[in-house]
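Participant: Give me a model of this one.
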Amino acid sequence: MASTEACDLIVFPELTIPGYLSQDLLYNPEFIDRNLEVLEEIVAASRSVSPGLHIVVGYIDRNRGVGKPFTNMAAVINAGKLIQTYQKQLLPFYDVFDELRYFEAGSETTVFLIRDWRVGVAICEDLWNDKDGDDYNYDNNPLEQYRNTNVDVLLSINSSPFVRDKCSVRLEKIAPASADGMAIVYVNQIGGQDELVFDGGSFVVQDGELKHFSDGLFDDSYEIVDLADQRKAVAPAILTSIERLTELLILGLRDYVQKSGFSELVLASSGGVDSAAVCKLACSAVGPEKVHAIRMPSVFSSQHSRDDARTLHENLGCWDYEVPVDHEAL
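Facilitator: Next up is the predicted model:
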């Protein structure tokens, strides 16, 4: 689509090819080799698209120098060639992040030309060294480095997982960095990866103003943004709502099931609030016809809870089973 629409650039999130974060799977040589093979396949495929289209995609490379064994990279591809690479500089090692365990940090910026625009590349944490947080005590500041090189556009590829209100924080913290006219294109991962769920929320800011915001979680289409368009955008209120949290729970569960190779779900259903919520989320994630809800009443179960569980399953349309717990046999 990007080629057909004569786009200049298509941007994919951080570590798009191997997934974020693959943890000790990185120590499997075949995993790294396959990730590099896919990168070569993308380079080869770029020969058949518009020659003006540039592709930025995240991948893992081996560190051929001293230090940690791997590097967190972004590739810049155009017309069948790998024209530039960028090595992530700021590696988080707090909360759910453990990148310092695997990756060696870079120190250089990467700038390439698209038409008359100077375009820079950063990866996730690289934009967070001047955000006044205790977790961001790094020696260098890639964002300041790019300001000093006078880039027109800074691409930031991310795998930033969901935290309540984090989407609003990203906008509040990053938008002011574009106040001097530099456009920032922030592209974030969407979907579940093991215990993490990525909430997307990709955006474009320029002159301190929001120019574009992507809020869809279940839409696999790609949005086209014209940086010359002067219209402003507004982030939807849903980003901090219970509805959004529900969507993210469904997204995380659905992706975990699909990526793990499961086809159906089995769960215990008591008729209580907790199991009812789980059953509803499961049906929304994979479809009620693929959910097997098992009631396991005992002598301690009330008739009310038994009836509630059965009614819930009927209303949701999932499979219903009863396997009584026989305490005497125990």
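
Participant: all contacts plus neighbour counts: C-alpha atoms, from now on.
Facilitator: Noted.

Participant: Quick one: residues contacting the most centrally placed residue in the chain.
Facilitator: Geometric centre of the chain, nearest residue: residue 189, 2.1 Å, by Cα atoms, centre = their mean. By Cα atoms under 8 Å, 6 or more residues apart in numbering, the contact set of residue 189 is 13, 14, 158, 159, 160, 198, 199, 200.

Participant: could you redo the last one with a cut-off of 10 Å?
Facilitator: Taking Cα atoms under 10 Å, 6 or more residues apart in numbering as the criterion, residue 189 is in contact with 12-16, 19-20, 157-161, 197-202.

Participant: Which parts of the stretch 1-150 of the chain are strands?
Facilitator: 9-11, 54-62, 70-78, 81-87, 111-114, 117-123 (DSSP state E, counting those that start in this stretch).

Participant: What are the contacting residues of the fifth one?
Facilitator: Under the contact criterion Cα under 10 Å, 6+ apart, strand 111-114 has outside partners 8-9, 52-54, 76, 83-86, 117-121, 146, 149-154.

Participant: Let's see that with 8 Å instead.
Facilitator: In contact with strand 111-114 (Cα under 8 Å, 6+ apart) are residues 8, 84, 118, 119, 120, 121, 151.

Participant: now the fourth one
Facilitator: The set of residues external to strand 81-87 that reach it, using Cα under 8 Å, 6+ apart, is 43-44, 46, 71-77, 105-110, 112, 121-122.

Participant: okay, the angle between that strand and strand 54-62?
Facilitator: Relative orientation of strand 81-87 and strand 54-62, computed by axes from the mean of the first three to the mean of the last three Cα atoms, to 10 degrees: 60 degrees.

Participant: Surely residue 308 touches residue 269?
Facilitator: No - using Cα atoms under 8 Å as the test, residue 308 is too far from residue 269 to be in contact (9.7 Å).

Participant: More neighbours: these two, which one.
Facilitator: Between residue 308 and residue 269, counted using other Cα atoms under 10 Å, the more crowded position is residue 269 (29 against 17).

Participant: Let's see this one next, to set against the first:
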Amino acid sequence: MRVTIGQINTTNGDIDGNVAKILAAIERARSDASDLIVFPEVCIHGYTSQDWFQDRDIINSALEPLESLIPATEGITAVIGTIRPNEDSDGKRLFNSAAVISDGSLVGFVDKTLLPEYDVFDDPRYFEPESQPNGIVEITCRDGKKHKLGIVVCEDFWNDKTFWRERLYEKDPTAIVLERGAELIVAINASPFNKGKIALRCEMVSHRAKHERTPIVFVNLVGGNDGIIFDGASLVADEEGDIILQAPAFEEFVETVELDSRKPDARGISGDETQSVRDALVLGIRDYAAKNNFRKAVLGLSGGIDSALVAALAAEAIGPENLLCVMMPSPFSSAGSITDSEELVRNLGCEGRIEPISDAFDVLLKQLRLDKPTRGGESLAAENLQSRIRGVLLMAISNAEGRLLLSTGNKSELAVGYCTLYGDTNGGLAVLGDVLKTEVWKIARDINQTAGREIIPNAIITKKPSAELAPNQFDEDSLPAYELLDPVLRMYFEQKASPAEIIAAGHDAELVYGILNKVEHPANEFKRRQLPPTLIISKNAIGIGRRRPITHKYRRVAKRDHLSAKGL
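Facilitator: A predicted model of the protein is given here:
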């Protein structure tokens, strides 16, 4: 059997555009003499369409796009992720389905059984689960032979008891189709990127194919949709567990393989996590801008590492000719901040502009009767005023020139509230909102290493971090060193570790409780709630997957947590 991966980049609600991509991929597969082409989960409407899936017009017209797809399948079978109405009076109004179309006829639908409700997923809000999973569909290939496909939708593949130590569900729809004679597993997915996910998927697919002695076609969505980034990295494994077709990550891919080719393919797996995160951020910027009709972007360039990295990523994403970097020196800006920024602008080949804020700052200080800071923390209102003046300037440029404003704050700062609301948090997209400070440095160095020259000036990478809102001010005056802060934040967010577990990993107890009480403080939840959409590159990130109240009285108390850890 010849199988084609249809790894396409879809846009929520662009049904005509998404269908056009599906039709083009089907035509490519037909020219490859393919028997079967497989597309991602809900690729017709867009998987992250959220409450659009509760809209009556969307529900009532859910099957209309199939009318143009069915005739296009003459001589080939297509498995396409879609939605379909629930005709019963009870339950949610839609099913999350795989439409199976073969040789110009709709064979039927396979509905998703396991509906995830964690992190960025909210399937039970929109979809009715399949209560009697049986994803066996029989198709006829070009050689006239009939084959049984076992079709599963995303989460229905992710519950293998021989692979996972802990499982979220009792049922395993993939095991059910295997028991019923599936000769080939077809898994359609909208699996978002996060660190380590690409390698995990490869291991999972390879393990199950080898364990069950059954080939697997695993097709994943690619593209950025708001803050969620889908990496693609689709793959086909043969019955030996060898990967015989590997789609590259972060780009569209339509290609065909013979299932018994026995030719291992590892093109899409670099093994370099830093490069994968960089590629994810670039794709996230590019798609967010393009899908929201922005050709140009703007950001504030401070002379620090965060804005420098965002500038480098944005130049790669949309082209340096479409990027404007604005330098806005205040009375406390060092000379190096401007010269380093100017060097970066030259290295990137983008436009630079200087808009000093000192005069506006002095006028507002006088009007508001505020004292100019003489040291950090002495006058927070005056410090924050500088950031807010910069925010006003950037938003004005964004409005006047039709540019997407990119926010430059990193996850370490945003987690503990070391940012100014309506100042450096302004923007249309938070590029580094899920990137820890230590990861920022790592990506910056990787950019230079890959280029073989200094794209980001080394002076920016090595300088001591400072907000430069007061004389001789440095981040470590207000925060723990990032080398101490970030490992605690990583365990807290990505592993959902308790304070006791973080302390047991070797971190100082006082440090841990101090950090977590900053993260969870209502004032900092309030700030994060108002952030722009954040590009997500890890599990349990700051963004739509984090759901905590702003108004609360919870506090971390060391004694209580230690007693809980002992089961007392």
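
Participant: one step back: okay, the corresponding residue of structure 2 for the residue nearest to the centre of structure 1 and residue 184 of structure 2: tell me how far apart.
Facilitator: Aligned counterpart of residue 189 of structure 1 in structure 2: residue 221 (TM-score structural alignment). In this structure, residue 221 of structure 2 and residue 184 of structure 2 are 20 Å apart, going by Cα to Cα, to the nearest Å.

Participant: for residue 203 of structure 2, same thing?
Facilitator: 18 Å.

Participant: what about these two, which has more around it?
Facilitator: Neighbour tally, residue 203 of structure 2 and residue 184, criterion other Cα under 10 Å: the higher count belongs to residue 184, 24 against 14.

Participant: ok, now which ones touch that one?
Facilitator: Shown in contact with residue 184 of structure 2 (Cα under 8 Å, 6+ apart): 148, 149, 150, 214, 215, 216, 217.

Participant: if we go to 7 Å?
Facilitator: By Cα atoms under 7 Å, 6 or more residues apart in numbering, the contact list for residue 184 of structure 2 reads 148, 149, 150, 214, 215, 216.

Participant: Residue 220 of structure 1 - how many residues pack around it?
Facilitator: That count, for residue 220 of structure 1 with other Cα under 10 Å as the rule, works out to 8.

Participant: Map it onto structure 2.
Facilitator: Checking TM-score structural alignment: residue 220 of structure 1 goes with residue 252.

Participant: now what about stretch 6-26 of structure 1, what contacts it?
Facilitator: In contact with stretch 6-26 of structure 1 (Cα under 7 Å, 6+ apart) are residues 2, 32, 35, 50, 52-60, 123, 157-159, 187-189.

Participant: residues in structure 2 aligned with it?
Facilitator: Using TM-score structural alignment, stretch 6-26 of structure 1 pairs with 33-53 in structure 2.

Participant: Relative to the whole chain's centre, how far out is the matching stretch?
Facilitator: Distance of stretch 33-53 of structure 2 from the chain centroid (Cα atoms, centre = their mean, to the nearest Å) equals 18 Å.

Participant: And that stretch, end to end?
Facilitator: Start-to-end, stretch 33-53 of structure 2 (Cα to Cα) is 36 Å.

Participant: How about it, which residues are buried there?
Facilitator: 33-48, 53 (16 or more other Cα atoms under 10 Å).

Participant: Stretch 289-300 of structure 1 too?
Facilitator: Buried, per 16+ other Cα under 10 Å, within stretch 289-300 of structure 1: 290, 291, 292, 293, 294, 295, 296, 297.

Participant: Tell me the counterpart of residue 86 of structure 1 in structure 2.
Facilitator: The alignment partner of residue 86 of structure 1 in structure 2, by TM-score structural alignment, is residue 110.

Participant: Surely residue 228 of structure 2 touches residue 192?
Facilitator: Yes - look at residue 228 of structure 2 against residue 192 with Cα atoms under 7 Å: they come within range, at 6.5 Å.

Participant: Need the overlap of contacts for those two.
Facilitator: By Cα under 7 Å, 6+ apart, no residue touches both residue 228 of structure 2 and residue 192.

Participant: Burial check on residue 91 of structure 2, number of neighbours?
Facilitator: 13.

Participant: nearest spatial neighbour of it, skipping sequence neighbours?
Facilitator: residue 128 (6.0 Å; Cα to Cα, 6 or more residues apart in numbering).

Participant: That neighbour -> structure 1?
Facilitator: Match for residue 128 of structure 2 (TM-score structural alignment): residue 104.

Participant: tell me the most buried of the strands of the stretch 1-150 of structure 1?
Facilitator: Of these, the one with the most neighbours on average (mean count of other Cα atoms under 10 Å) is strand 70-78, at a mean of 24.

Participant: thinking again about what came up before, can you redo the contacts of strand 111-114 of structure 1 as JSON lines with distance to residue 262 of structure 1?
Facilitator: Below are the contacts of strand 111-114 of structure 1 laid out as JSON lines (distance: Cα to Cα, whole Å):
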{"residue": "8", "distance to residue 262 of structure 1": "39"}
{"residue": "84", "distance to residue 262 of structure 1": "39"}
{"residue": "118", "distance to residue 262 of structure 1": "46"}
{"residue": "119", "distance to residue 262 of structure 1": "42"}
{"residue": "120", "distance to residue 262 of structure 1": "40"}
{"residue": "121", "distance to residue 262 of structure 1": "37"}
{"residue": "151", "distance to residue 262 of structure 1": "46"}
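
Participant: Just the closest of these to residue 312 of structure 1, please.
Facilitator: Closest to residue 312 of structure 1 out of the contacts of strand 111-114 of structure 1 is residue 121 (50.3 Å), distances taken as Cα to Cα.

Participant: so what corresponds to the closest one in structure 2?
Facilitator: By TM-score structural alignment, residue 121 of structure 1 lines up with residue 151.

Participant: I figured that match was touching residue 133, is that so?
Facilitator: No - Residue 151 of structure 2 is beyond contact range of residue 133, at 10.0 Å (criterion: Cα under 7 Å).

Participant: Tell me how far stretch 174-184 of structure 2 lies from the chain's centre.
Facilitator: Remark: stretch 174-184 of structure 2 is offset 32 Å from the chain centroid, using Cα atoms, centre = their mean.

Participant: can you give me the end-to-end distance of it?
Facilitator: Stretch 174-184 of structure 2 has its terminal residues 11 Å apart, counting by Cα to Cα.

Participant: okay, and it goes to which residues in structure 1?
Facilitator: Counting by TM-score structural alignment, stretch 174-184 of structure 2 sits on residues 143-153 of structure 1.

Participant: Cheers, nothing more for now.
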